[in-house]
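Asks: Next comes the sequence, and after it the predicted model I'd like to discuss.
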Amino acid sequence: MFTPCPTERSQAMADRVEAFVRDVVIPYERDPRAGAHGPEAGLVAELRAKAVAAGVLTPQLLPDGGHMTHLETAAILKRAGLSPLGPVATNTMAPDEGNIFLLGKVATPAQKRRFLDKLITGQARSAFYMTEPASEGGAGSDPSMLATTARRDGADWVLDGRKMFITGAQGAEVGIVMARTGQGEQAKATMFLVDLPDPAIRVERVLDTIDSSMPGGHSLIVIDGLRVPADQILGEVDEGFRYAQLRLAPARLSHCMRWFGAVVRAQEISTAYATTRKAFGKLLVDHEGVGFMLADNLIELQQAALMIDWCAGVLDAGATGSVESSMTKVAVSEALFRIADRCVQIMGGMGVSRDTVVEQVFRELRAFRIYDGPTEVHKWSLAKKIKRDALAGASHG
């Protein structure tokens, strides 16, 4: 089901990651420490210690600190995703994987030593503070609505605001905070690096959400008089939106990679069920309604795999990939959800129980259709581009 690895080094690492997830990680899926708000710190540490021993921690990074290509990363993260705990164990889970990528591209050498190194080694987790409460008119899918402010105070900046659905904030040690710098409609945004915990950043509550795979869950945050020295600005002042775009396309795509692996696993489990369970005198798979669902799953998995690899190739060619990643996020998230839904249906009562991981995969995929941009927002953005290109073409005709 996995497409061929593009290089020998990615093939070798992908094989090691898959073996680790299947042999070591999957038995932990019934561990009570998996938690309703994501795996607890003790479980994360235990899994990552085993990943270190297996040589598969942060596997997308090269020994010299460089990053494998996006296509190579796809081959590896698809296999890490075979269990919802796989990305946690291998240190390829969101938001850390995306934050590691961003810091590697933008952070200064001093910032890398202080903030990035401990993320790479899996000793710390991070959070990306951008989304804000909709009830207060803050930024969600439209980052231009950013309401959190940053004002200069001597050599420092002081940040105030509220953030919502901040993944991993509970227990994180590194924060990247997006805040508005300047006034008016043309106000810019800046990214600030912060050590956590900080008394000026308070977790008001961890939200109860449909998904449960990400350590720390998703939190409502209050930022009250957070003082940040100027040397903790990530990149340049007023360039936060540009850096967010640098992070966004690869982060969208890595979500697709990880959940692809999870759905491959759900397909394996539902196939095993359908080829051993009998009803009305024959195996479930021999009933056309079930066999056709498995066939549809196989077709859509192959399509999703190819879409992921196509987008990865676009990014590797040096493009920003904003359009391609939007297309891929929509196509893959919707397809994977349909596949997970069919897997639940095939398994009947077992599909809605927590006796297998299929139920969790279904829940996680439902959430994936919303985070990193709901399907409808991506389609709206693509429709605007279609109109813009069509009008530009007409004017040249």
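Replies: Noted; the coordinates are in hand.
Asks: rest of the way, CA atoms for contacts and neighbours
Replies: Fine.
Asks: Would you map the helices across the protein?
Replies: Per DSSP state H, the chain carries helices over the ranges 8-20, 41-54, 70-80, 86-90, 96-106, 109-111, 117-120, 240-274, 288-316, 322-347, 349-352, 358-368, 375-396.
Asks: Comparison target, given below:
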Amino acid sequence: MTSYGVAPEQDWNALGNEEFRTLVRSDFEQHYPAHLRYPSRRLLWSEQDDWYLRMARKGWIAPSWPVEFGGMGLAPAKLLIFLEEQERWGIARFQDHGIRMIGPVLIRYGTPAQQRRLLPPILRCEQRYCQGYSEPEAGSDLAGLRTTATPDGADWVVDGTKIWTTMAYDVTHMFLLARTGSAGAKQAQISFFLLDLAMPGVTIRKIRDMAGEEELCEVFLDRVRIPGDNLVGAVNQGWTVAKSVLGFERIHVGSPALPTSGLRLLEQVAGARGLADDTAFTDQIAGLRLDVEHLTAVYEEFALRLERGEELGPDVSMLKLWATETFQRIADLVIEVAGPAGGCAGAVELGGELVPVLSAYYRAKPSTIYGGSSEVQRNIIAKQVLKLPSA
């Protein structure tokens, strides 16, 4: 064991790319449970814990983290191979923001004491995180949040409500933004905290979505005490930390994984409906495949930039916009191609198989909203990338 995690079996970056791909592919195909491949919904921790605890013991839980912090330390090309093989084999994406977001944030902004205390339990999957950004009535204006944090001795006392918090009931911790100041720009009044959801004063209410799932939650914070050493970054500097988290989130949401899964469902439905050789349909799917191929190329460029340690600029909004709206077009075509089955909830028998026709549609609609809606992404691109004047 290193001070943070499992010591790497070897220097993965010393392997050739194809040798590394063969090794990773063999491991995934041999050990990943077949019944968990290509899930149509987010899996609960209890459904995937065996796999990810194995990955933790193996030292593969954090492929992008540096070796000195317990990760695999994969170079950009190796990391892309690792992620490609996960997606190719249909491995459910780990729904833990601790690995994907908080770990990189602590490595960049955390104190050495915070890194020593907080990174090891994330690597062991003992502490798993959700995101506490959105609030009722705040819409997409993240800087307009109303949750407050007031200093009280060595602690902060937090009051407020967070909403659309994914899987809050299935994790142990939340990272959140709270207002800690009252002067200057709204963005300069916000701080970034880590919260143990077992603390007194935390109430979690599930929200049932249109697919009948309960992935989303509302989280009520009533005089919840957060230790002072769970403040990440300086007081009133949380906006800087939050933007880096949004960069990590948007590159993950901007992955080609969603539209690729949509294409797989579209091909299955079209085959069952006997449309695989229909000229009009093949023209449509060819255009969508090209969109996904182009998205993949752009995604790889952003991933390389991130792994070189570069800050992601506002142009990463293009990635999120492209991926989610392409996925939505694919999901809409699935319903059209499915014919009468396109209006049926649950698995529908098509071509002798049970097919969850609406599963892509259910995921596509919210994907254009979470992580910043499509309208917000367009505003960011217009103002911060293209420098267009305000109306």
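Replies: Nice, thanks for sending it over. Since this is a predicted model, take the numbers as computed values, not measurements.
Asks: Overlay the chains and give the TM-score.
Replies: Here the TM-score for the pair of chains, by TM-score structural alignment, normalised by the length of the second structure, is 0.79; 365 aligned residues with a Cα RMSD of 3.5 Å.
Asks: Would you mind putting the helices of the first structure into CSV with distance to G217 of the first structure alongside?
Replies: Below are the helices of the first structure laid out as CSV (distance: least, Cα to Cα, whole Å):
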stretch, distance to G217 of the first structure
helix 8-20, 24
helix 41-54, 12
helix 70-80, 20
helix 86-90, 13
helix 96-106, 13
helix 109-111, 26
helix 117-120, 18
helix 240-274, 16
helix 288-316, 26
helix 322-347, 20
helix 349-352, 22
helix 358-368, 12
helix 375-396, 22
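Asks: most packed of those?
Replies: helix 86-90 (a mean of 30; mean count of other Cα atoms under 10 Å).
Asks: Need the residues that contact that helix.
Replies: 17, 21, 25-26, 44, 47-48, 50-51, 56-59, 77, 80-81, 93, 214-215, 258 (Cα atoms under 8 Å, 6 or more residues apart in numbering).
Asks: next one: stretch 121-140 of the second structure
Replies: Under the contact criterion Cα under 8 Å, 6+ apart, stretch 121-140 of the second structure has outside partners 4-5, 52-53, 56-57, 61-62, 70, 96-99, 102-103, 142, 144-146, 161-168, 171-177, 372-373, 376.
Asks: Restrict those residues to the buried ones and give me that as a ChimeraX selection.
Replies: Buried subset of the contacts of stretch 121-140 of the second structure, written as a ChimeraX selection, criterion 16 or more other Cα atoms under 10 Å:
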select :4,5,52,53,56,61,62,70,96,97,98,99,102,103,142,144,145,146,161,162,163,164,165,166,167,168,171,172,173,174,175,176,177,372,373,376
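Asks: So which of the contacts of stretch 121-140 of the second structure sit within strands?
Replies: Among the contacts of stretch 121-140 of the second structure, DSSP state E puts 161-166, 173-177 in strands.
Asks: Distance check, C311 of the first structure against F128 of the first structure.
Replies: 23 Å (Cα to Cα, to the nearest Å).
Asks: err, V52 of the first structure, not the other one
Replies: For V52 of the first structure, the distance to F128 of the first structure - Cα to Cα - is 25 Å.
Asks: I308 of the first structure now?
Replies: 24 Å.
Asks: do P197 of the first structure as well
Replies: Distance from P197 of the first structure to F128 of the first structure, by Cα to Cα: 14 Å.
Asks: Alright, I will stop here.
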